[in-house]
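J.: coords below, sequence missing:
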């Protein structure tokens, strides 16, 4: 069979452009794993393209009279690629909620360009919303639940033979006028047996040169990899159990090191981003991995964009991480109130360890950052304030404050529905991770937006520990990064000016204050600074 894989483009409302939240390019890891599996098995002609990275990802192309913006390839370009390959089956990635419309749109384009082709959606969000997608989108034929290295080849075999889908594991499809869903019950126990992702099927330079990671990077070329599947924790806000299963499965350290060696030798990789949900949950394996990276002399820099679990870290592990090239640790703390974390989030965080970890990470010369959620259902204005003050007291290099988003099918989502904090249908796949939809007796979405904006300014800029006492160069680097991504943020320009002024670089300070006034002509502090520096 002819099998085509497509990673969708990004389409956004005009008020939610890349200027509001940047568009990030990810190497399509899931597609690359499936390509590798089909290559090894043989029997199919395969192709793939990334409709995001192969098009414009900076400015966006107006659609629908300018009401929306498209990043990546146009519908016409995608349809041409589909028609040129003439596939029998098309696999479409739908990892995140924000991808749903674009993934469904790709399915519609498939039906237009290759009407006989069958469409298959996969990824964490697609699996979570399988029944809803099949009920609402006629162009979607199948949805695979969870990992698909076994279920996708099984589906292809059934399609080729004309066999039944009823005995397949982890699949949703239409039958008898409705949607049938076979739950995911079988997971690959030996994930070392899965071949490495078929990176050779992609132009990897697109990902090396785009400089659009979803976190940050220090050296290029960089790439992502994953060394485990799942997480042993059962956080109420997380939907990953439904995708990866209820227990964590680990690749051996030797298998991971072999892939790293390939990345270094074949692609010249200088930095890795481990996309694991909990990289250090198994300390023995983590130590073996980090020691192996050091012993093999990879000389890589690395970090974990999705954060690291506080309870898995200790001084020895941090030292081995640093030796192996880790330059930044983001602690997934989530709240400054232990009761919120323990009772509401169901997340294990030992708060007694956090200050010591922060000091140790800083002493080892690594950046130390923190993830925090505000507006969690059940918390109060006081607990939100405690979270912000706690982040400030820790003296982190950077604090990430996110609006709590109730992901469908999670325990937190069910709590919100039961208590009337949200209604079915309130979840906005595109905006909900940045704009609250939760209303409780304690807070509204509007209040949370104000609190978050002030927390970012107060903790990350005004009271940034590197600006005030530690490392002006690091403050300048962090503030510059924000300005580069969001030049219209007046506060980022202003505090970049403050950092340059404290360092004695008056010309750059003046330029930053002037940029502040371009973004906000009413910014009194910037105007006063320019008067003090006689550049009014």
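T.: Done, it's in. Nothing here was measured: the structure is a model prediction, and the numbers come from that model.
J.: only C-alpha atoms for contact and neighbour calcs from this point on.
T.: Fine.
J.: residues making contact with stretch 477-488?
T.: 19-20, 22, 461, 489, 492-493, 495-496, 519 (CA atoms under 8 Å, 6 or more residues apart in numbering).
J.: and the residues you listed, which two are the farthest apart?
T.: Maximum pairwise distance among the contacts of stretch 477-488 (CA to CA): 21.0 Å, between 22 and 495.
J.: out of the two, which sits in the more crowded spot?
T.: Applying other CA atoms under 10 Å to residue 22 and residue 495 shows that residue 495 carries more neighbours, namely 26 against 16.
J.: from the contact counts, what lies against the host helix or strand of residue 453?
T.: Using DSSP states H and E, residue 453 sits in helix 445-455. Packing partners of helix 445-455 (3 or more CA pairs under 8 Å, 6 or more residues apart in numbering; DSSP states H and E): strand 398-403.
J.: do that again at 10 Å, thanks
T.: The helices and strands touching helix 445-455, judged by 3 or more CA pairs under 10 Å, 6 or more residues apart in numbering; DSSP states H and E, are strand 367-374, helix 381-394, strand 398-403.
J.: in the helix or strand following that helix, which residues are buried?
T.: Next helix or strand after helix 445-455 toward the C-terminus (DSSP H and E): helix 465-468. Residues 465-467 are the ones in helix 465-468 that count as buried (16 or more other CA atoms under 10 Å).
J.: structure B:
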């Protein structure tokens, strides 16, 4: 192979969603921005083709899968944007519900680039690497776990030798059709501060801002940011252990502050949205961060839309969060049943979490609590405990209490146990059922609960959500005015519900501004 650096193109497919879903928001890809930044640092030329960012608010039906739509560019448009000079094309699949569409996209791109090296990655592919390679023969090799280092090693080795078989952290199908997975197949967390800040293509973020697109709550100019990588916890319903091997590391706090300063000066951002799995675990770190935000006069708002641990969120920290510009905090107890919490290895003190949430509300922070019902071993007693807790917290002022129905997700301990027991059958229908969880009107889902059937769980969720928002707005009527104002004000949304509702109304052309 030539000593010349390879030309790498990263391709992101469209969003896949069940018709009627509210949780299919288009967001900038911080994953591709990080990988592109790292590869550019190493001297590679990198192009990003983002079907979502280039086709915001454009939807089209999946002809072979009635009831499902895509948001973003169509396949032929994506292919036309891929540079002909590409030597390597990378594809990522974050959510298993999107795998059937990503697979078809990769297959169609292969027809136009028959000699190019195709690399897959992301959480779905890390969780089901062997399945993905056999299900999508157009893929040459998959990177597992953290992407920057293994992908770079693959490119370096492939440039020098024309092969990748000795690269760590990858898997592939060999010439005789056998699955091969190298040692140390899930990359450990390397020096997180060695990874440069994300590379945002010129004009890329502006497309999302123009249409009010963001991950959590919305403001005029939101930008993703990460404090950390990984998660130290081992919840049985989460794929963290498979993706990150249970490792967790925080960035240097001064580097985070420098990055925020740069975004404020360069992009005039109005809100920092943290994409971390677990942003707050170490009290001393978050205290130092908040004090540096205050000392540096950074007036930008920031939020925790992914959820975080509550152990470090005592009154001192919550006051600092408020004074440092934090506007939205998501707590994730998942369940109010002690039995369920033990079964799913969710190591939390629910009483302590509740005290933290109430104190956050007293300090006028917008709060959300995420709850899940339908875990495989749950009984009606467990479900009622969670429902009662959710309604109680809505009454006490928590702004959002969404209730989700559990579904066994690839890469999780529960999924692996069900797969081994023959209770899960891997195919496109299964993956589309995972996508259906985002719709409150779809009964096409799978929970694998042995005590309560799926339709009953759907009915319970629907009734709960109706009661939840009734309680929230009835006992806190100022929210009615706030929501109406935010629906018709172009750049603001105080809650995820407001943001998702506004986005759906705009996509359906009911709201126009």
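T.: That came through fine. Just so it is clear, the structure is predicted and the values come from calculations on it, not from any experiment.
J.: follow-up on the earlier one: TSV for the contacts of stretch 477-488 of structure 1, including secondary structure and distance to residue 425 of structure 1?
T.: Supplementary listing: the contacts of stretch 477-488 of structure 1 in TSV, determined by DSSP: H, G, I helix; E, B strand; the rest coil; distance: CA to CA, whole Å:
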residue	secondary structure	distance to residue 425 of structure 1
19	coil	27
20	coil	24
22	coil	26
461	helix	36
489	coil	32
492	helix	35
493	helix	38
495	helix	40
496	helix	41
519	helix	36
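J.: could you dump the helices and strands packed on helix 445-455 of structure 1 to a markdown table with mean neighbour count and distance to residue 77 of structure 1?
T.: Formatted as a markdown table, these follow (neighbours: other CA atoms under 10 Å; distance: least, CA to CA, whole Å):
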| stretch | mean neighbour count | distance to residue 77 of structure 1 |
| --- | --- | --- |
| strand 367-374 | 21 | 39 |
| helix 381-394 | 18 | 46 |
| strand 398-403 | 22 | 35 |
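J.: and of these, who's closest to residue 248 of structure 1?
T.: Taking those one by one with CA to CA, strand 367-374 is closest: 21.9 Å.
J.: hey, what's the angle from that closest one to helix 381-394? Just curious.
T.: With axes from the mean of the first three to the mean of the last three CA atoms, to 10 degrees as the basis, strand 367-374 of structure 1 and helix 381-394 are set at 180 degrees to each other.
J.: could you tell me the angle between strand 367-374 of structure 1 and strand 398-403?
T.: Going by the same axes, to 10 degrees, strand 367-374 of structure 1 makes 20 degrees with strand 398-403.
J.: please, where are all the strands along the stretch 101-250 of structure 1?
T.: Per DSSP state E, counting those that start in this stretch, the stretch 101-250 of structure 1 has strands spanning 118-122, 142-144, 171-175, 178-182, 222-225, 228-229, 249-250. These are given in chain order.
J.: out of the ones you listed, deepest packed?
T.: With neighbours taken as mean count of other CA atoms under 10 Å, the strands of the stretch 101-250 of structure 1 reach their highest mean count in strand 142-144, at a mean of 27.
J.: mean deviation, that one versus structure 2?
T.: With mean CA distance after the TM-score superposition for structure 1, strand 142-144 of structure 1 departs from structure 2 by a mean of 0.8 Å once superposed.
J.: can you tell me what sits against that strand?
T.: Applying CA atoms under 10 Å, 6 or more residues apart in numbering, the external contacts of strand 142-144 of structure 1 come out as 91-92, 94, 118-124, 126-131, 133-134, 151-152, 155, 169-174, 179-184, 243.
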